[in-house]
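Colleague: Fold the following, please.
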Amino acid sequence: MSTLFNTFAKLLLAAGLVWMGADLASAADAPAPTGPVKLQGLRGGTPLNQDNAPTAIKQERDHAPADRDFMQQPPLIPHTISGYQITKNFNKCMDCHSFGKAKASGATRVSVTHFKTRDGQELDNISPRRYFCTQCHVPQTDAKPLVENTFQRARGMQ
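Modeller: Prediction:
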């Protein structure tokens, strides 16, 4: 019985190797790239163990602020955030939206709700659970819906 099993296992292994060889041979027939493939990440080539240097620019609005569609909807971001850095050590959004800088930059101040913990305790700085802005806030755009839907704004928001 053991000899029959060993023979079957060897045949199965041989068949798998033949199949893999055929698959590799067909892949070898595919045309090779004409040159090195150059990939560019969102960090612009900055290594993961380094931070991108923040740039001191005033962001102009791309859009007028959009109306909200339902209660408790986080406001949409009316400008591009391409290249914005939000890490545990730096938040580009706070260059304009912090309490101390909002008036000078003409930006909307961060809501006081962002300074409370989950238990309602008020903090002196942004709550860690509200620090990564793009978890809730997204740039607004005039994109068409990806799928048909019957969504309608909340009656109180119309």
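Colleague: For the rest of this, base every contact and every neighbour count on C-alpha atoms.
Modeller: OK.
Colleague: what residue lies at the spatial centre of the protein?
Modeller: residue 134 (7.6 Å; C-alpha atoms, centre = their mean).
Colleague: Enumerate every residue touching that one.
Modeller: If you count contacts by C-alpha atoms under 8 Å, 6 or more residues apart in numbering, residue 134 has none.
Colleague: helix, strand or coil for it?
Modeller: State at residue 134, reduced to three classes by DSSP: H, G, I helix; E, B strand; the rest coil: helix.
Colleague: For the comparison step, fold the sequence that follows:
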Amino acid sequence: MKKRLTIVAFVSFLASIITFNSALADIGGVQSLRGSQELDADNTAESLKRIPRDRETFERDYLHQPPLIPHQIRGYKVDLNSNKCLSCHSWQNYKKAGATKISLTHFETRDGQQLSDVSPRRYFCNQCHVPQADAKPLVDNSFNSVKPLAN
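Modeller: Alright, predicted model coming up:
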């Protein structure tokens, strides 16, 4: 009797797994960015996005958008001990490097206090600033850029 109950429980368990898996198979037409690629299937990496070389500036799409980076930053080290961006964009080096100096806003604390060096909350540049690339949007959207303000 005990053996029969164990077999019935096991068969019931298998039936619930099959039902659960078939329910997952039909998820209402939702598809991931991966498309129909299975998780365990081999997938080749996309080629690296092309970063345009040293263009002057990029247009901003919305008010207060951080400026985009007009050059390659692969290999730049930005950590607690060093910040490669500051070697060209700091107030001490920007003229010599021919780079844009960092904004005064990067020297303010959260409370508006002015510091003599870059604020810790603004030190990690690539939290806000990213290189412009020829990448297509991941998903379709209907975003429209901000219109320039008239003089």
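Colleague: Need the TM-score between these chains.
Modeller: Overlay of the two chains. TM-score (TM-score structural alignment, normalised by the length of structure 2): 0.63; 108 aligned residues with a C-alpha RMSD of 2.6 Å.
Colleague: The residue nearest to the centre of structure 1 -> structure 2?
Modeller: Counting by TM-score structural alignment, residue 134 of structure 1 corresponds to residue 126 in structure 2.
Colleague: Also residue 77 of structure 1?
Modeller: Looks like residue 77 of structure 1 aligns to residue 69 there (TM-score structural alignment).
Colleague: what about the nearest residue to that match once chain neighbours are set aside, how many neighbours?
Modeller: Of all residues not flanking residue 69 of structure 2 in the chain, residue 131 sits nearest, at 4.3 Å (C-alpha to C-alpha, 6 or more residues apart in numbering). Residue 131 of structure 2 has 17 neighbouring residues, counting by other C-alpha atoms under 10 Å.
Colleague: Please give me every residue in contact with residue 131 of structure 2.
Modeller: 51, 68, 69, 70, 71, 72, 73 are the contacts of residue 131 of structure 2 under C-alpha under 8 Å, 6+ apart.
Colleague: Could you see which of the residues you listed carry over to structure 1?
Modeller: Contacts conserved in structure 1 for these, using both residues aligned by TM-score structural alignment, their matches' C-alpha atoms under 8 Å: 68, 69, 70, 71, 72, 73.
Colleague: How much space separates the second one from residue 100 of structure 2?
Modeller: Distance from residue 69 of structure 2 to residue 100 of structure 2, counting by C-alpha to C-alpha, to the nearest Å: 10 Å.
Colleague: Same drill for those two, tell me which one is more crowded.
Modeller: residue 69 (20 against 13).
Colleague: surely residue 128 of structure 2 meets residue 66?
Modeller: Yes - Residue 128 of structure 2 is within contact range of residue 66, at 6.2 Å (criterion: C-alpha atoms under 8 Å).
Colleague: With neighbour numbers in mind, choose between these two.
Modeller: More crowded of residue 128 of structure 2 and residue 66, by other C-alpha under 10 Å: residue 66, with 14 against 11.
Colleague: Restricted to buried residues, select the contacts of residue 131 of structure 2 in ChimeraX.
Modeller: In ChimeraX, this line selects whichever of the contacts of residue 131 of structure 2 come out buried by 16 or more other C-alpha atoms under 10 Å:
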select :51,68,69,70,71,72
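Colleague: and the contacts of residue 131 of structure 2, which of them are in strands?
Modeller: Per DSSP state E, strands hold no members of these.
Colleague: what's the counterpart of residue 103 of structure 1 in structure 2?
Modeller: In structure 2, residue 103 of structure 1 lines up with residue 95, judged by TM-score structural alignment.
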